[in-house]
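Q: please work out how this folds:
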Amino acid sequence: MAEIKTLAATVRSGTGKGAARSVRREGKIPGVIYGGGEAAQPITLSYRDLHKLIYAGHFLTTIFEIDIDGRKERAIPRDYQLDVVRDTPLHVDFLRLKAGSRLKVNVPVRFLNQEIAPGIKRGGSINIVLHTIELLVPADNIPEYIPADLTGLDFNDSLHISAIKLPEGVTPVDRTDFTIATISPPPGGAEAAAAEAAATAAAAAAPPKGKAAPAKK
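A: Prediction:
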């Protein structure tokens, strides 16, 4: 489950571009919390806190307990804007999370056991088709990542979504058996890798220099 983090905010009285610019001049970031059957709530956030959270990664899959002047709202970021020149935060939108609700989230894929995949051990490489997967998840059980196990994959093998055990209540938005990653042979193809493996095996079996091979009986 995704980690729940705390975030302090204050109520923002004004709305519109002029009010947002005024907030930024004070060194803070305007935002809004919407959804959940309630009215949208404009808020003001710490620039330093928000900048740190965005660039720490996984911002859009992190659940926040937002303390708004002593009143707490559980929410998840749905979008944020950055300055096109300086890459600094300009605005953030949060979606309220209510118990029992479900939402669409892009969850990152974490590839496991690459070092023991036969195709990679023999010189191949992983071709990542999807770095994230769009999932329909319970609001109170958002996965931090999806584990993609590469154990047993050889040249030209593919890892499909059907091979991944998803957490309870989590389903892909795309209902097809889509590909997440493939294993590509090394330059020269599988034949080159096989020839190299055969040469290595032959070298290992050869007698040491200066010693004759044992006579056959």
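
Q: going forward, measure contacts between C-alpha atoms and count neighbours the same way
A: Fine.

Q: run the chain-centre distance for the longest helix anywhere in the chain.
A: As assigned by DSSP state H, the longest helix anywhere in the chain is helix 189-205. Taking Cα atoms, centre = their mean, to the nearest Å, the mean C-alpha location of helix 189-205 is offset from the chain mean by 37 Å.

Q: what about residue 99, neighbour count?
A: For residue 99, the neighbour count with other Cα atoms under 10 Å is 10.

Q: this one as well, want them side by side:
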Amino acid sequence: MAVSLKANVRTDSKRSTLNKLRSGGRIPGIVYGKGKENTSVSVDNLTLIKTLRDEGKNVIISLDIEGDSKVDVMLHDYQIEALRGDVYHVDFYAVDMSSEIDVNVPVHLEGEAQGVKDGGILSQPLYELAGKAKPTEIPESITVDISKLEVGDSVTVADLPKISNFEITEDEATTIANVLPPTTEEVVEPGETQDGSVEPELVDGEDSNNQE
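A: Here you go, the predicted structure:
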């Protein structure tokens, strides 16, 4: 089910106007997609952020555009202001609810790996999984059970079970998570170098091997 969000139409793209919108709590954006004319809009900052936090970034939004009909969209891209970390601009993509689209779905690890209990270090190289699905069939997240991973074990995309109505397009060889061996630092005794040889003693600040 789509989440409703109101949008105002923008007719002025001057920097001063956009900055005024942002200071007033609105985010400038654009709506585009197949069969949809590009439309410049603005949406309420807090409402959008709350929607994405509660529903996830792949949520279907029924965008109620001022003076226009509602359109089903997804958040395709957004820009972050570097200094304060605020959302600076958003791109909404009008979706065809009957056609598959390319998406990235968050990957969540579940359980505590046995290898971590034994002293290993858990690594997660992949946090989002690429795939295809119709907008209403996109999974909110992919859960991967890592409880049986021993030190040196890994789980790859190829190990995932098939997900109903979701086609995984990520390379099957991609590692999702693995357990690395514990790191140990070799202790070097005083007067001994890293390769085990003994350093020459210094006599009055000079190398004793060079004394005549």
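
Q: where does the TM-score land?
A: Put the two chains on top of each other and the TM-score (TM-score structural alignment, normalised by the length of the second structure) is 0.73; 183 aligned residues with a Cα RMSD of 2.6 Å.

Q: on that earlier part again, other residues contacting the longest helix of the first structure?
A: 122-123, 155, 185-186 (Cα atoms under 8 Å, 6 or more residues apart in numbering).

Q: Throw these into JSON lines and include neighbour count and distance to residue 70 of the first structure, thanks.
A: Shown next, in JSON lines, are the contacts of helix 189-205 of the first structure (neighbours: other Cα atoms under 10 Å; distance: Cα to Cα, whole Å):
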{"residue": "122", "neighbour count": "18", "distance to residue 70 of the first structure": "58"}
{"residue": "123", "neighbour count": "17", "distance to residue 70 of the first structure": "57"}
{"residue": "155", "neighbour count": "21", "distance to residue 70 of the first structure": "57"}
{"residue": "185", "neighbour count": "22", "distance to residue 70 of the first structure": "58"}
{"residue": "186", "neighbour count": "17", "distance to residue 70 of the first structure": "58"}
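
Q: helices of the first structure, residue ranges please.
A: Using DSSP H, helices in the first structure cover 17-25, 47-55, 118-121, 189-205.

Q: against the second structure, where does the shortest one fall?
A: With TM-score structural alignment applied, helix 118-121 of the first structure matches the range 114-117 in the second structure.

Q: pull the distance from that stretch to the chain's centre.
A: Counting by Cα atoms, centre = their mean, stretch 114-117 of the second structure comes out at 25 Å from the chain centroid.

Q: now do stretch 101-116 of the first structure
A: Its chain's C-alpha centre and that of stretch 101-116 of the first structure lie 6 Å apart, by Cα atoms, centre = their mean.

Q: ok, residues contacting it?
A: Stretch 101-116 of the first structure is contacted by residues 60-61, 120-121, 130-139, 143-152, 173 when judged by Cα under 8 Å, 6+ apart.

Q: next, the buried residues of stretch 155-169 of the first structure.
A: Buried residues in stretch 155-169 of the first structure, defined by neighbour count with 16 or more other Cα atoms under 10 Å: 155, 157-159, 161.
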